[in-house]
Each structure stands twice: as structure tokens, then as C-alpha cells.
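# My questions concern the predicted model and sequence given below.
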Amino acid sequence: MFENRPNIFSKKYGQWGPLFIRLVAGYHLIQGVMDNILYRLHMQEFISFLREHQLPYPTLAYLSVYTQFICGCLFIAGYYQRIAALLMIINFIFAILFVHIGDVYANTFPALFMLASSLSLFFSGAGKLSIDYYLQRKGKRNKRYNIR
């Protein structure tokens, strides 16, 4: 009976979905790297952790940490959403391949969650409750950068 009717609720409120993903994923990104940004010792521990996993350039830890922080802020604001999501897709594919292969699921889950969230935001965009949507409506963003 209900499955044959158009889902009026999701049509009306469907644009809230990306907001919830953006807020949780953005907060998780920021919270996960703040200690590395604020405390030099934590960054050195992260570099040592990467060296233990035989990553070729452990100083890329700085790039990863600051990219996660910036993209977390962009996720929350809904600004340059697809670019931020693409950067996080790349980051977490590398994290899963180089650090979490062979690891237990509980340790791998945060990286999988971030990869899935980033993929979702890459394909869906930021939604209507975002800076991207506001700028597109004002005509300040290139039309090819489709927000939806």
C-alpha cells in the first residue's frame, strides 16, 4: 500500500541527508588529527607509526594530517564538497591499503567509515544546507560544479 505512493517525506527532506554525514565525518576528521596539530610529540608518534608500516615518505604524515583537518572543516561547512571528498577518498584508500590490510575489523572500521562517507559526499554533493548550494544559487559558482 505505502510502497506504491511517492515518498513525499524524502522528497521534501531528502537534502538533510548529506548534512548529517558532513557533520559526523567532518567532526571525526578534525577530532582525529587535532592532537597531531597541537602537540609535536603526537605528530612524531604518527610519523613513527607510518615508518613501522614501511611507508616510503613518512613525512607525508604532515600532508595527511593537515589535509584531513582542512577537509573536515570543508565537510562541516559544505564548501568545495566534492574536492574535499575526493581528497579524503584518496587518503583513506591509502590508509586502508598500507596500514589496515590484515588488521582486525574494529581497527579498520574508522577508515572504512571515512571512505564510505567520502564516497557518499562525492556522489551526492553537499546538499541544500551548504555554502556550495548558497554560492551556486547566488551565481558565484561555475555551473559545471553541480551541487544538487
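Perfect, thanks for sending it.
# C-alpha from now on. contacts and neighbour counts both.
Will do.
# so which helix or strand takes in the residue positioned nearest the centre of the chain?
With distances taken as C-alpha atoms, centre = their mean, the residue of the chain nearest its centroid is Ser118 (4.4 Å). Using DSSP states H and E, Ser118 maps to helix 105-124.
# what's that helix in contact with?
Contacts of helix 105-124 from elsewhere in the structure, counted by C-alpha atoms under 8 Å, 6 or more residues apart in numbering, are 18, 21-22, 25, 81-83, 85-86, 88-89, 92-93, 95-96, 100, 147-148.
# Apply 10 Å and report the result again.
Helix 105-124 is touched from outside by 15, 17-19, 21-22, 24-26, 28-29, 75, 78, 81-96, 99-103, 125-127, 146-148, with contacts defined as C-alpha atoms under 10 Å, 6 or more residues apart in numbering.
# next, the one to line up against it:
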Amino acid sequence: MLSSLYSLSRFRDFGVLLLRLAFGLQLVLSAWPYMSDPAKLTEFTNYLTTLGFPFPGPGAVVSAYTEFLGGILLILGLWTRPVALVVAFNFLVALLLGHVFIADTYENSYPSANLLVVTLFLAFNGAGAYSIDARLGHR
């Protein structure tokens, strides 16, 4: 039984593709409201202000663009490792500032933690065979 499960490793690149597509789409869709509605960006800026984030206005814009553009690039599998590191840093700041430093509950914190882990997976493993990175010969 278990030995037959090892044959699934031949689909490893397909699994990475699915992860990139689902995760990248999540990033794009969650960032889009901030990109398209100035009121939403103002809400995010105000939230960062309440957390004591330095430069909350530029921080909100950088975070929204990081997620949106990062999501598109991860979907394409273009510059996956550096993009994943930038997005991981974004989620590390979100996790620490928005959850850990304010002693938030685990239930509220784990989505940011999971997003951080997915981006680290992509940074460590790359985009896989079904990507622009693979076409360009990036390893």
C-alpha cells in the first residue's frame, strides 16, 4: 500500500503547479479590493496605524502591491524564489505585527502563519517544471 503511494512523487511538479495556482489566486483576490477601492486601502492604513506600524500609508500600499503582483508572478512561475521571499517577508511582518505582538489567538494567527509557510515552501523548492522559470532554465 505505502509503496504505491511513493509513485505519486512523479506528480511532484504538478502538485507544485496546483499550489502556485491556488496560492497565487488567493493573493491576487485578497489584494484586489485594496488595489481597486481607495476606501479599503484607507481602512488597511488605519488598521496599521492602530498597530503602531511606522509609515502606515506606504506600508499598506507596499503590502497590497506585494500580494497582488507577487500572486501574479507566482501563478506564472516567474522569478518564483525571490518573489516568494518578498511575499514571505510581507507575511512575516503581518504575522508578527498583526498577531504575535498583540497576543492574538492562534485561531486568528494561523492563516498568516500558513501563508508564510507556503511562500517559504516555494522559496525553498522553486516553481517546478510547469513554470516560466523552468522554461528560462532557472533552478
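Yep, that arrived. Remember, predicted model here, so these are calculated numbers, not experimental data.
# Can you show me the helices along the second structure?
Under the criterion DSSP state H, the second structure contains helices at 2-6, 12-36, 38-50, 56-76, 80-95, 106-125, 132-136.
# how close does the third one sit to the first structure?
What that stands for is helix 38-50 of the second structure. By mean C-alpha distance after the TM-score superposition for the first structure, the fitted helix 38-50 of the second structure averages 0.3 Å away from its aligned residues in the first structure.
# In the first structure, point out the residues matching that helix.
Per the alignment by TM-score structural alignment, helix 38-50 of the second structure matches residues 40-52 in the first structure.
# Run through who's touching the matching stretch.
Counting by C-alpha under 10 Å, 6+ apart, stretch 40-52 of the first structure makes contact with 33-37, 54-62, 65, 95, 98-99, all of which sit outside it.
# Show me which residues of the helix holding Ser118 of the first structure are buried.
Using 16 or more other C-alpha atoms under 10 Å as the test for burial, helix 105-124 of the first structure gives 108, 111-112, 114-122, 124.
# can I get those in CSV with distance to Gln136 of the first structure?
Formatted as CSV, the buried residues of helix 105-124 of the first structure follow (distance: C-alpha to C-alpha, whole Å):
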residue, distance to Gln136 of the first structure
Thr108, 37
Ala111, 31
Leu112, 31
Met114, 26
Leu115, 26
Ala116, 26
Ser117, 23
Ser118, 21
Leu119, 22
Ser120, 20
Leu121, 17
Phe122, 17
Ser124, 15
